[in-house]
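>>> Below are the sequence and a predicted model for it; my questions follow.
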Amino acid sequence: MLIDTHTHLYSEAFDEDRQAMMQRAIDAGVTQFFIPAIDSSYANAMYDLKKTYLDKVHLMMGLHPTSVKDNYKEELAFVVSQLEQKEFVAIGEIGIDLYWDRATLEIQQEAFRFQIQLAKKYKLPIVIHCRDAFDEVFEILELENGDELFGIFHCFTGTLEQAKRAISFNMKLGIGGVVTFKNGKINTFLDQIPLTEIVLETDSPYLAPAPFRGKRNESSYLAYVCAKVAEIYQSSTTEIAEQTTKNAEAVFSKYLRVH
């Protein structure tokens, strides 16, 4: 049993074969799918996905940092309105991305803090997106640190020191296809991180693991991530699947208790 803690199953990339793709994932042992938000333009596609896969798909709500533009206050108001109307399992994906646009740093920081505070209000985990912005993300986490702050550091690609710092803020590390890349680097120190501190993800349709690198990713490929993690920890895929599933369930325990 595997849990894909981060997969954009509503993406247009799956419009032609979504049902078959989902069945491949289920056949590969992926039992639960956690779906991050991007912005309001994807909301209806997310809700349609949930209706189709009611017991397997779990939705997050939030504003992705690359969608923090001039209209970000309207987008944040949309996030607030959805949280008032519907039930979500996390606030995400949120964070800071300086790869595409450094000019929006200030409003990205504002949006990130605002959404962390929403997570605290609703007692939900956060799911962090961080690209070229570890210092900036850690600065916000330091300001918001406390027992109510917890979640997942999605697609973790930092150093061992940064991994330990992320964990110190009650974050699990989201491990995906990058762990299978020859230049991914995380594979060189991952076994120094306790297995209790990681969860598995695909980030489909992005970041497909080897041997599919450069192609469309899908949730069934989580099995390849699991196999690589098992190799790194010199463990069995069964043990990795069991422990990372427990870890994911711990993060999303409020939702799982309610249901």
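Alright, I've got the coordinates.

>>> Only C-alpha atoms from now on, for both contacts and neighbour counts.
Noted.

>>> State whether Leu173 is indeed within a strand.
Yes - according to DSSP: H, G, I helix; E, B strand; the rest coil, Leu173 belongs to a strand.

>>> quick one, what contacts it?
Neighbouring residues of Leu173 by Cα atoms under 8 Å, 6 or more residues apart in numbering: Ile152, Phe153, His154, Cys155, Phe156, Ala163, Ala166, Ile167, Glu197, Ile198, Val199.

>>> of all the residues you listed, which comes closest to Glu93?
Of all the contacts of Leu173, Glu93 sits closest to His154, with 8.2 Å by Cα to Cα.

>>> Out of the contacts of Leu173, flag the one nearest to Lys86.
Ile152 (21.6 Å).

>>> For that closest one, give me its contacts.
Shown in contact with Ile152 (Cα under 8 Å, 6+ apart): Pro125, Ile126, Val127, Ile128, Met171, Lys172, Leu173, Gly174, Val251.

>>> May I ask which of those residues has the most neighbours?
Highest neighbour count within these: Ile126, with 30 neighbours (other Cα atoms under 10 Å).

>>> ok, structure two:
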Amino acid sequence: MIDTHAHLYASEFNHDRDAVVARAQAAGIEKILLPNIDLDSLAPMLATEAAYPELCRSMLGLHPCYVDSNVKQTLATLYPWFERHNFIAVGEIGIDLYWDKQYQAEQEWAFIEQLNWAKALALPVVIHTRDSMSETLALLRQQQDGQLKGVFHCFGGSVDEANAITDLGFHLGIGGVSTFKNGGMDKVLPHLDLNTLILETDCPYLAPVPHRGKRNEPSFTELVAARVAELTQLSVAEVIKVTNHNAKSLFNLN
């Protein structure tokens, strides 16, 4: 399995990261993809990748929750890193209007700027969206010229939203929310094309049932795979085979 979205570099893992990685490998995790969030996460992320070079691959981007009035300087500091390191994606980027809308204009500017990075670098994008699906889709429709590809990570929306995303050529990242009793994905996943799905944990956040409310980790990807299999009436082996293929193709992991 491939955990396509894991903050394995987060401080929540500082006391037992080796053990977490060992559990992941014992569970059959072959790759863990690390999304960047801001300037401060860059060093621990790259250190984690260096510690587990066969397992981890890093992305580079500015998470919308870390966008502020200094966003242009922040992006100007981040972008040169693409020349210094082989990142697999631009991410995680997007729009988050859950907490407040103070920097909505800056978030939208940063989103478009980083989509342009992806075009220039021929890299996929990893999109974070919270309380902002219509805004994110509207901007993506404007910017999609056939060059953009990527994933809406931690997807928990409707069938119509899923179709809007896949119509734009994007994948859907399925994680722990799919296992939540009131997550709503039991009514959505049966209608999705497995060829558009990839698996993720978003650890240490959003742990799947029966670990909900506790620290998430990459080994729990198997619980997500089992839930997708249950809701799509496919075998776990088929779900893993197809989602692995999707992830390897999207992030050029072969």
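Cool, got the structure. Note that the structure is predicted; figures quoted are calculated from it, not measured.

>>> re earlier: take the contacts of Leu173 of structure 1 and keep only those in strands.
Judged by DSSP state E, the contacts of Leu173 of structure 1 include Ile152, Phe153, Ile198, Val199 as members of strands.

>>> Now do the same for the first one: its match in structure 2.
Meaning Ile152 of structure 1. Applying TM-score structural alignment, one finds that Ile152 of structure 1 aligns to Val151 in structure 2.

>>> Without its sequence neighbours, what residue ends up closest to its match?
His171 (4.4 Å; Cα to Cα, 6 or more residues apart in numbering).

>>> Hmm, Thr196 and that neighbour touching each other?
Yes - at 4.8 Å, His171 of structure 2 counts as touching Thr196 under the criterion of Cα atoms under 8 Å.

>>> any idea how far Pro44 of structure 2 is from the aligned partner of Gln82 of structure 1 in structure 2?
Residue pairing (TM-score structural alignment): Gln82 of structure 1 is matched to Trp81 of structure 2. In this view, Trp81 of structure 2 and Pro44 of structure 2 are 14 Å apart by Cα to Cα, to the nearest Å.

>>> Equivalent analysis for Phe82 of structure 2, please.
For Phe82 of structure 2, the distance to Pro44 of structure 2 equals 17 Å [Cα to Cα].

>>> Sketch out the strands for the stretch 51-200 of structure 2, chain order is fine.
56-58, 90-96, 125-130, 150-152, 170-174, 197-199 (DSSP state E, counting those that start in this stretch).

>>> Tell me which of these sits nearest to Val228 of structure 2.
strand 170-174 (8.3 Å).

>>> Quick check: that closest one compared with structure 1, mean distance?
For strand 170-174 of structure 2, the mean deviation from structure 1 after alignment is 0.4 Å (mean Cα distance after the TM-score superposition for structure 1).

>>> sorry, back to before: could you dump the strands of the stretch 51-200 of structure 2 into CSV and include distance to Asp68 of structure 2?
Compiled in CSV, those are given as follows (distance: least, Cα to Cα, whole Å):
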stretch, distance to Asp68 of structure 2
strand 56-58, 23
strand 90-96, 12
strand 125-130, 16
strand 150-152, 22
strand 170-174, 26
strand 197-199, 30
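
>>> Which of these sits closest to Leu33 of structure 2?
With Cα to Cα as the yardstick, what comes closest out of these is strand 56-58 (5.0 Å).

>>> If I take the longest helix seen in structure 1 and strand 126-131, what angle do their directions form?
Scanning structure 1 for the helix with the most residues, using DSSP state H, yields helix 105-122. When axes from the mean of the first three to the mean of the last three Cα atoms, to 10 degrees is applied, the directions of helix 105-122 of structure 1 and strand 126-131 differ by 160 degrees.

>>> ok, average deviation of helix 105-122 of structure 1 from structure 2?
Relative to structure 2, helix 105-122 of structure 1 is 0.2 Å off (mean Cα distance after the TM-score superposition for structure 1).

>>> tell me what that helix is packed against?
Helices and strands touching helix 105-122 of structure 1, as assessed by 3 or more Cα pairs under 8 Å, 6 or more residues apart in numbering; DSSP states H and E, comprise helix 72-85, strand 91-97, helix 134-144.

>>> give me the number of residues near the aligned residue in structure 2 for Ser220 of structure 1?
Matched by TM-score structural alignment, Ser220 of structure 1 corresponds to Ser219 in structure 2. Ser219 of structure 2 has 23 neighbours, counted by other Cα under 10 Å.

>>> mind checking how far Ser219 of structure 2 is from Ala6 of structure 2?
Ser219 of structure 2 is 11 Å from Ala6 of structure 2, by Cα to Cα.

>>> Same check on Leu121 of structure 2?
23 Å.

>>> Who has more neighbours out of these two?
Shown here are Leu121 of structure 2 and Ala6; by other Cα under 10 Å, Ala6 has more neighbours (23 against 12).

>>> how much space between the more buried one and Asn36 of structure 2?
From Ala6 of structure 2 to Asn36 of structure 2 the distance is 10 Å (Cα to Cα).

>>> How about Asp100 of structure 2?
22 Å.

>>> who has more neighbours, those two?
In this view Asp100 of structure 2 and Asn36 are compared by other Cα under 10 Å, and Asn36 has more residues nearby, 28 against 9.

>>> Thought Gly91 was touching the more buried one, still the case?
Yes - between Asn36 of structure 2 and Gly91 there is a contact at 6.1 Å, judged by Cα under 8 Å.

>>> Many thanks, I have nothing further to ask.
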